[in-house]
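Trainee: what would the 3D arrangement of this be:
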Amino acid sequence: MSKTMAGNYFEDFALGQEIVHATPRTITEGDVSLYTALYGARFALTSAQTFARGLGMERMPVDGLLAFHVVFGKSVPDVSLNAVANLGYAGGRFGAPVHVGDTLTATSTVIGLKPNSSGATGNVYVRTIGRNQHDVAVVDYVRWVMVNRRSRVAADELGEATIPELPGAVPAEDLVVPWRVVGGYDTALAGSPYLWDDYEVGERIDHADGMTIEESDHMLATRLYQNTAKVHFDQHAQATTRTGRRLIYGGHVISLARALSFNGLGNALSVAAVNGGNHANPTFAGDTIYAWSEVLERLELPGRHDVGALRIRTVAAKDHPCADFPLRGEDGRYLPHVVLDLDYTVLMPRR
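Mentor: Below you'll find the model as predicted:
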């Protein structure tokens, strides 16, 4: 009897199934340093202990996206080891801040199943929750992923689809705001003079800079998160696929786009929610990522006059600077250079 795990295929999932993911992960200083080396994000709250303390926090928090990726990585062996691609996100909310020394665990619940007409794959919808050592939620979100079947089935054997009603944007009253402006806010040290009051709905910001992904970058990042998905690691297997190459983990592109967004959104100190998102096209080593953002909403936070929230749409493109260009072709599909379309909410000091 084999003692190795081949991962779950589409037919192994059931509605309501609860999955406890293996291997708790204690966040270290090394994790934080490597994350900074991979993306170069410069947001002051997660870069300087002194800045974090100036915003009423006892310690500098870990970048919320690092915590998100670690929790995501926990779920991969059970949910997406045999995936074709991760398709999207909805209803993501960041809870208690994560600090060096915290230990993260993750659980997932299957909330939807959709057989695909090809008979070779199906889409699996899960809600994943990451918790710290005190059993307090640090992040929870819905994602859906296309997973291979163990064997192809005929059209009359596909089975019924159950597609969940996906949550919309996280409302302002449900956002967790772990920091506060207790005195004067130093925009010079933060790196940008623009605060919440300076942004208008509909405003579009070209983040101008680009970052080329090296093969070593995405391999190190994916291993950092203990993400074991075959499509990211096994070139021998990928050589037989349509692309013939290892796919870059979509979260790697999210973190790149977030880092690039500093140029224009430098005071967006932390991500509070991921409202929705799509990995529109695959990304590969050698691609150069550019990004632009649009302000979708300005949200006032209940009882807070020091901090506001901006709902942002960030689009990332490969090998295509983000001046004004269409996202979709006449057929309604994303154009080939669009790799990420992300709707998320950030927290920003007010004047």
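
Trainee: okay, CA-based contacts and neighbour counts for the rest of this
Mentor: Will do.

Trainee: chain center to stretch 160-168: distance?
Mentor: Distance of stretch 160-168 from its chain centroid, counting by C-alpha atoms, centre = their mean, to the nearest Å, is 20 Å.

Trainee: now do that stretch: everything it contacts.
Mentor: The list of residues contacting stretch 160-168 from outside it, by C-alpha atoms under 8 Å, 6 or more residues apart in numbering, reads 90, 91, 111, 112, 113, 114, 115, 125, 142, 275, 276.

Trainee: one more, please, to line up against the first structure:
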Amino acid sequence: MAKTNPGRFFEDYSVGDVIKHAVPRTVSGGERALYHALYPARHALYSSDEFARAVGLPKAPLDDLAAFHIVFGKTVPDVSLNAVANLGYAEGRWHLPVYEGDTLRSESEVIGVKQNSNGKSGVVYVRTRGLNQNDDVVMDYVRWVMVRKGNLDAPAPETVIPELSKVIDPADLVIPAGLDFSKYDFDLAGETHRWGDYEIGETIDHVDGVTVEEAEHMLATRLWQNTAKVHFDSTARPDGTRLIYGGHVISMARALSFNGLANAQMIVGLNGGAHANPCLSGTTIRAWSEVLDKAETSAPGVGAIRLRLVATSGGDAFALKGEDGKYKPEVLLDLDYWALMPV
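Mentor: As a prediction, the model looks like this:
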């Protein structure tokens, strides 16, 4: 009998299936150092234990997106090893900060399936939870993936498309216990702009750009233990290129957003997201943000800000979609998230 795992195909998923993913991972300071080496990440709360303690946390946690990548990476062998594309995200919430010494594992429930009209692939919807060593949920999110069929003659399943919230209600955002921005040090954080300085509808050009290199994105994807073939195997795509993991683009854009949003410290909600166009080695990633909404929170000195983060490979600044309603070819990422910021 074959002992290797070819990955699941579309016909292998059924609504209600719960998949427990291998392999648990204990987080060390190495993940934080490597994350900051791979991306120009400089948000103070994740860079300094002393800064984190001054705002009510026990020490600097692992960057929220690094925790997301670890949880996400564990799902790949079971969810997206044979994926054509990762299509979108919804209802993502960070429930607990992740600290050095925490052990993370992931599990996913299949909540929807829909075969494509070509009969060669279908869309699978999963809700994934990341849990720590105490079985506490540190984050959860929904994503949907287009997956190839292994047996083209397999019958199409009954279509189930889950109803998903377009926006997380600010009242449902989880504020880390003890977080207090009332004595926030703007000098150490790097910018003076606070929650009240941002207007809904405002756009911010983050100015800087980073050219993605082949070895760098493969190192990052290995760090998250993401095994998707398209990221490593040049024979997995017809054009012979290795597709850059979409999470790499997310983290790069988030790091670039420091210039203009240095005080958008913690990501606590993921309303939605789309990898609009593929990113390949040699692409220079730039980013801009739009302020979509603002909300007060019960934590002292803490406000929530809803941001649209767009990563591009150039082209017309702030242009998102063409007249046909489709993303422009230079748009790589369109991400909608909630962050916490001092008021």
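
Trainee: returning to that earlier point: which one among the contacts of stretch 160-168 of the first structure gets closest to residue 46 of the first structure?
Mentor: residue 275 (21.9 Å; C-alpha to C-alpha).

Trainee: the closest one looks like it's in a helix, true?
Mentor: No - Residue 275 of the first structure is assigned strand when assessed by DSSP: H, G, I helix; E, B strand; the rest coil, not a helix.

Trainee: matching it against the second structure, which residue comes up?
Mentor: Alignment note: residue 275 of the first structure maps to residue 271 in the second structure; criterion TM-score structural alignment.

Trainee: residue contacts, that match?
Mentor: By C-alpha under 8 Å, 6+ apart, the neighbours of residue 271 of the second structure are 89, 90, 91, 92, 165, 166, 167, 168, 335, 336, 337, 338.

Trainee: among those, which pair sits farthest apart?
Mentor: 165 and 335 (14.9 Å).

Trainee: more neighbours, the two?
Mentor: residue 335 (22 against 11; other C-alpha atoms under 10 Å).

Trainee: residue contacts, that one?
Mentor: By C-alpha under 8 Å, 6+ apart, the contact set of residue 335 of the second structure is 270, 271, 272, 273, 274, 308, 309, 310.

Trainee: at 7 Å instead, please
Mentor: 272, 273, 274, 308, 309, 310 (C-alpha atoms under 7 Å, 6 or more residues apart in numbering).

Trainee: check which helix or strand covers the residue nearest the centre of the first structure.
Mentor: With distances taken as C-alpha atoms, centre = their mean, residue 251 lies nearest the centre of the first structure, 4.9 Å away. Per DSSP states H and E: residue 251 of the first structure is located in helix 250-260.

Trainee: before we move on, back to that, between the contacts of residue 335 of the second structure, identify the one with the most neighbours.
Mentor: Within those, neighbour counts (other C-alpha under 10 Å) peak at residue 310, which reaches 29 neighbours.

Trainee: now which residue in the first structure aligns to it?
Mentor: Using TM-score structural alignment, residue 310 of the second structure lines up with residue 315 in the first structure.

Trainee: residue 131 of the first structure versus that match, what's the distance?
Mentor: 29 Å (C-alpha to C-alpha, to the nearest Å).

Trainee: which residues of the second structure fall in helices?
Mentor: 29-38, 44-47, 49-54, 64-79, 186-189, 214-223, 246-256, 258-261 (DSSP state H).

Trainee: before we move on, the earlier item: hmm, who's touching the helix holding residue 251 of the first structure?
Mentor: With C-alpha under 7 Å, 6+ apart, helix 250-260 of the first structure has contacts from 39, 40, 41, 65, 69, 207, 209, 218, 279, 291, 316.

Trainee: what residues in the second structure pair up with it?
Mentor: The aligned range for helix 250-260 of the first structure is 246-256, by TM-score structural alignment.

Trainee: that stretch: average distance to aligned residues in the first structure?
Mentor: When the first structure is superposed, stretch 246-256 of the second structure averages 0.5 Å from its matched positions, counting by mean C-alpha distance after the TM-score superposition for the first structure.

Trainee: that stretch: how far from the chain's middle?
Mentor: When C-alpha coordinates are averaged (C-alpha atoms, centre = their mean), stretch 246-256 of the second structure and its chain have centres 8 Å apart.
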